[in-house]
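**Q** Show me how the following folds:
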Amino acid sequence: MSSLSVDQRRALSEAVLATPAIRRVGDAFAASGYDLHLVGGPVRDALMGRGVHDLDFTTDARPDAIEAILRTLTPATWDIGRAFGTIGAALRDGGREDIVEVTTYRADSYDPASRKPTVEFGDSLTDDLIRRDFTVNAMALSVVNGAFSDPHGGLGDLAAGVLRTPSPPEVSFGDDPLRMMRAARFTSQLGFTPAPEVVAAMESMAKRIDIISAERVRDELSRTLLSDAPRPGLDLLVRTGLADRVIPEVSALVREVDEHGRHKDIYEHTLTVLEQSIDLEKARGHAPDLVGRLAAIFHDVGKPRTKRFEGGGKVSFHHHDVVGAKMTRKRLAELRFSTDQIKAVAKLVELHLRFHGYADTDWTDSAVRRYVRDAGDQLERLHILTRADCTTRNQRKANRLRTAYEQLEWRIDELAAQEELDAIRPDLDGTQIMAILGIKPGPVVGRAYGFLMERRLEEGPLGEERATAELLAWWADQEH
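**A** Next up, the predicted model:
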């Protein structure tokens, strides 16, 4: 059992005192004769000076008793998973609202053939803590009497920045294989290093992740990507073989290392693009963006399938953008990402090479309009991805590409100020087209609209009078 230093005791005490909901819940459970412990992430984060956000508690009370006690504090309670022993509640204090989750001491494990855990309620904090995912999350603070529990050396591992499991990792990951994904997340999120035995267990048990629902895997992958430093976590997934089960298109890039140096290391390039995307997110004032980061790790997944050896020892990856977009859609659908997220990421993958024509030749205003039109509401993300995709060590080339893209963004802004590029549409709408041509709704209206859109892209705003004249000239050449 580890003991707290004076500073650590103060950090925990301040976390409790600064959060009214913790005191209120603790007093209510104590009054009913139950133990209640703040456990896991809140304790870890308080000791790390990260602040307390998610309030997770464990108790000897059973779910019905938990709900009854919480209802004395707030009508806003809900059943997160009664079968799993968890009841949630929202507690308001002045203008502050805290979400709390209270779970009965438990002992859960996975049936090897099932996606769902079998649950047994426990009778002691000791039994509960040994079944936690990692030692740094197996520390508890009683909010009834202030006792601190650390039976598995979490304090020492916290100081060392090491991820270990309270029970043997094979047992821990066997109970809940998702913990292997969580190891990657904590590697990125907290900057910890998994212990050698944890890595070895992840390697030998990677296939066990297949029993976990796609939604739960997706959520852990997303949390890893949204951390400040996702690279170490992603690299851990790849090294242990978990990525082969979860995002095999990304792990396949490792096998594209070219020992003859005819093209860059695609996997390392991908991780660098991800890091540069994050830097640009911050520099441009954006919050962590899951869609943009997914696009960064998937943007080159089409390269292995399109790799061709050309004359003179060169290697090409023609159409890897189109192929990669199709692969991306399939993988993200299997991971149960939303339709909007899938469409956005696939669009970015498909468009990530479009700029390179601009870097080589001067684009007409028409080409700039088409770039904006094709990017649609993903234009800002495309700016970030395209800029991040420059990882060349050739400083002259890097400067040329950077300058070219700055010029493109300047031209987009200039045209946008003149033409409202964010809402590019023909000068005449469908109703006007039908009135001018004297036709009824049908395919020909769509063709006429497409003609006017092409003229808009080529020439910019035409004005209603000129658009009408050009529409009538086009109509005269059509077969009626």
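**Q** Every contact and neighbour count from this point should use C-alpha atoms.
**A** Will do.
**Q** Tell me where the stretch 301-450 of the chain has helices.
**A** Secondary structure of the stretch 301-450 of the chain, counting by DSSP state H, counting those that start in this stretch: helices at 303-306, 320-334, 339-351, 356-360, 365-375, 379-388, 395-419, 430-437, 443-459.
**Q** And the contacts of the longest one?
**A** If you take Cα atoms under 8 Å, 6 or more residues apart in numbering as the criterion, helix 395-419 is touched by 355, 358-359, 368-369, 372, 387, 390-392, 421-422, 460-461.
**Q** quick one, that helix and helix 379-388 angle?
**A** Interaxial angle of helix 395-419 relative to helix 379-388 (axes from the mean of the first three to the mean of the last three Cα atoms, to 10 degrees): 160 degrees.
**Q** Now helix 395-419: buried residues?
**A** Buried residues in helix 395-419, counted by 16 or more other Cα atoms under 10 Å: 401, 402, 404, 405, 408, 411, 412, 415, 416.
**Q** Also the shortest one?
**A** Under the neighbour-count criterion of 16+ other Cα under 10 Å, helix 303-306 has 303, 304, 306 buried.
**Q** What is the nearest of those residues to residue 480?
**A** Of all the buried residues of helix 303-306, residue 480 sits closest to residue 306, with 44.8 Å by Cα to Cα.
**Q** In space, what's closest to that closest one - neighbours in sequence excluded?
**A** residue 317 (4.9 Å; Cα to Cα, 6 or more residues apart in numbering).
**Q** and the residue most central in space within the chain, what helix or strand is that in?
**A** Closest to where the C-alpha atoms of the chain average out (Cα atoms, centre = their mean) is residue 222, at 3.1 Å. Assigned by DSSP states H and E, residue 222 belongs to helix 214-225.
**Q** name the helices or strands packed onto that helix?
**A** Counting contacts by 3 or more Cα pairs under 8 Å, 6 or more residues apart in numbering; DSSP states H and E, helix 214-225 packs against helix 178-189, helix 230-240, helix 290-298.
**Q** Could you check the angle the longest one makes with helix 214-225?
**A** Helix 178-189 runs at 20 degrees relative to helix 214-225, counting by the same axes, to 10 degrees.
**Q** Tell me the helices and strands packed up against the helix or strand following helix 178-189.
**A** Following helix 178-189 in sequence order, the next helix or strand is strand 193-194 (DSSP H and E). Packing contacts for strand 193-194, counted by 3+ Cα pairs under 8 Å, 6+ apart, involve strand 162-163, helix 178-189.
**Q** re the thing from before, which stretch among the helices of the stretch 301-450 of the chain comes nearest residue 465?
**A** helix 430-437 (11.4 Å).
**Q** Let's compare: structure for the following, please.
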Amino acid sequence: MPDHPTSAPPAQVALLKGAVARLAPVLPMLTELGERFAAAGHELALVGGPVRDAFLGRTSPDLDFTTDALPDEILAAVTGWADAHWDIGREFGTIGLRKGPRMLEITTYRADTYDRTSRKPEVMFGHSIEGDLVRRDFTVNAMAIRLPSLEFVDVHDGLADLAARRLRTPAPPEESFADDPLRMMRAARFTAQLGFTVAPEVRRAMQERAATLEIISAERIRDEFSKLLLAPEPRAGLTLLVDTGLADIFIPELPALRLEVDEHHRHKDVYQHSLTVLEQAIALEGPAGGPPESVPGPDLVLRLAALLHDIGKPATRRFEPGGGVSFHHHEVVGAKLAAKRLKAMRYDKETVKQVARLVELHLRFHGYGGGQWTDSAVRRYVTDAGPLLQRLHRLTRSDSTTRNLRKAQRLSAAYDDLEARIDKLAAEEELSRVRPELDGNEIAEVLGIKPGPVLGEAYKYLLSVRLDEGPIGKDAARERLLAWWAQRSN
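**A** A predicted model of the protein is given here:
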């Protein structure tokens, strides 16, 4: 690969030099593999994400290649060179292999045609790298490096787009998105991951073809949405989804947050507030690989909860006499809406459960005005949050977006006090493991009953005593249980 073409603008020259340096550790392997294919009479090129990432100064963990060799010919070329290989993608022309710590995929040139009602490709192998590149999603992913010559192939000006941080499609965007509507989701994801902006014609095509996203499976949409949400700056990608109408197709509750703000500004812009809460929650995540109590980022559950914490507001908004606006019980409504939407998007049960619970609990802190938390209230707060406590801390703190500095400082101080109270009681009472002072067997023995709903009722009563009063000892718990039983039996 030449250091730079003499006619390249300075920004592109810098990218080319950086790419050469970034690929240096794998150049011997790339050259060796390219020579094997050349010896067998085949073309081979590094392509797509690894090339783009090299120009961006990033290291790509996996390497993707394209070739004119058919799957059997690919296998013949790598047999004896690769440490392992697999052909699970043979139907689509892809052979996977491992060389040392590196994972590689080699795919025959493609010239897919699509059934545009189902997004199922009819696989047709192509004959040239130019034909292969034109079917890729964006120009920045349609650059290649021929091997072993290291010739840079950029027939769609992807390098110029990379330098401009711009997303364009190799083919007209209407055709590209018609072939695979999920590419519109990828445009939003790359906006969030790489800080790119979409070209005007790409944005127009996204708006015009948004409804075609309906033919894509919920699982594929979910995966792209999760990648976007886990990106360093998801706000730009989410904004693009909403502004182009794509969000209306798979998560309509998000654009629905754009409540009309009345002329007297009696309530804040819920949509913008939610995006700000998401950004603030991200800022409170711990470092990747940190201890669990730091909520190491990126954390999907926290980010989903931050984005969706107010989705119950549109359904609960009421204009009160005197000019006020209320959203009574929006956290309860929102928890149900969040669970319903995430289930529809095929998120796993645990993620759905955790996000819905955080949405339900996100106002709990504000139910104790003035920061006057009793020991009982602290115990209940911790018990209700359970393993989600650290995420709830971050969600609650993030939910303060007021511009009133005094109010913000007051809320922060109150939450500081709550966390201090939690730490103090946790040290004294092991709050994370609060249980009634009599277990199920002991309760059954005291009351002379068998396991069943009544035993569950008695257990809940003793748990409430434990939460309200703290440890009182087994004898006192036994007396309280008998008194409750006598009253219940009357």
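**Q** Let me see the contact set for the aligned partner of residue 211 of the second structure in the first structure.
**A** When the first structure is aligned by TM-score structural alignment, the residue opposite residue 211 of the second structure is residue 207. Going by Cα under 8 Å, 6+ apart, residue 207 of the first structure touches 242, 245.
**Q** same deal with residue 28 of the first structure?
**A** Contacts of residue 28 of the first structure by Cα under 8 Å, 6+ apart are 69, 70, 73.
**Q** My read is that residue 19 of the second structure contacts residue 56, right?
**A** Yes - Residue 19 of the second structure lies in contact with residue 56 (Cα atoms under 8 Å); the separation is 7.5 Å.
**Q** Looking at those two, which is more packed in?
**A** Each of residue 19 of the second structure and residue 56 had its neighbours counted (other Cα atoms under 10 Å), and the higher figure belongs to residue 19 (22 against 17).
**Q** re the thing from before, want to throw the contacts of residue 28 of the first structure into JSON lines with distance to residue 326 of the first structure?
**A** Below are those laid out as JSON lines (distance: Cα to Cα, whole Å):
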{"residue": "69", "distance to residue 326 of the first structure": "52"}
{"residue": "70", "distance to residue 326 of the first structure": "49"}
{"residue": "73", "distance to residue 326 of the first structure": "51"}
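**Q** By neighbour count, which of the residues you listed wins?
**A** Of the contacts of residue 28 of the first structure, with other Cα under 10 Å as the count, residue 70 tops at 24 neighbours.
**Q** how close does that residue get to residue 415 of the first structure?
**A** Counting by Cα to Cα, to the nearest Å, the separation of residue 70 of the first structure from residue 415 of the first structure is 58 Å.
**Q** Quickly find the element holding residue 97 of the second structure.
**A** Going by DSSP H and E, residue 97 of the second structure is in strand 94-99.
**Q** right, and the helices and strands packed on strand 193-194 of the first structure - which one's nearest residue 218 of the first structure?
**A** Comparison of these against residue 218 of the first structure by Cα to Cα identifies helix 178-189 as nearest, at 9.7 Å.
**Q** Quick one: average offset of the helix holding residue 222 of the first structure versus the second structure, please.
**A** Following the fit onto the second structure, the mean deviation recorded for helix 214-225 of the first structure is 0.9 Å by mean Cα distance after the TM-score superposition for the first structure.
**Q** Count the neighbours of residue 340 of the second structure for me.
**A** 13.
**Q** Aligned against the first structure, show me the partner of it.
**A** Using TM-score structural alignment, residue 340 of the second structure lines up with residue 330 in the first structure.
**Q** One more: residue 416 of the second structure?
**A** Counting by TM-score structural alignment, residue 416 of the second structure corresponds to residue 406 in the first structure.
**Q** Now residue 278 of the first structure: which helix or strand?
**A** Residue 278 of the first structure belongs to helix 266-283 when elements are defined using DSSP H and E.
**Q** Summarise which helices and strands that helix is packed against.
**A** Under the contact criterion of 3+ Cα pairs under 8 Å, 6+ apart, helix 266-283 of the first structure touches helix 230-240, helix 290-298, helix 379-388.
**Q** Now do the counterpart of residue 145 of the first structure in the second structure against residue 370 of the second structure, distance only.
**A** With TM-score structural alignment defining the correspondence, residue 145 of the first structure maps onto residue 149 in the second structure. Computed with Cα to Cα, the distance linking residue 149 of the second structure and residue 370 of the second structure is 71 Å.
**Q** neighbour count winner among those two?
**A** Comparing residue 149 of the second structure with residue 370 by other Cα under 10 Å, the one with more neighbours is residue 149, at 15 against 10.
**Q** any idea how far that one lies from residue 27 of the second structure?
**A** Distance of residue 149 of the second structure to residue 27 of the second structure, given as Cα to Cα: 11 Å.
**Q** for residue 127 of the second structure, same thing?
**A** Distance, residue 127 of the second structure to residue 27 of the second structure, by Cα to Cα: 26 Å.
**Q** same question, residue 327 of the second structure
**A** For residue 327 of the second structure, the distance to residue 27 of the second structure - Cα to Cα - is 60 Å.
**Q** Spit out the contact partners of residue 110 of the second structure.
**A** Residue 110 of the second structure neighbours (Cα under 8 Å, 6+ apart): 123, 124, 125, 126, 127, 131, 132, 135.
**Q** right, and out of the residues you listed, which lies closest to residue 45 of the second structure?
**A** residue 132 (11.1 Å).
**Q** Can you tell me what that closest one aligns to in the first structure?
**A** In the first structure, residue 132 of the second structure lines up with residue 128, judged by TM-score structural alignment.
**Q** Kindly report the same for residue 102 of the second structure.
**A** Mapped onto the first structure by TM-score structural alignment, residue 102 of the second structure lines up with residue 98.
**Q** element containing its match, please.
**A** Here residue 98 of the first structure sits within strand 96-104, counting by DSSP H and E.
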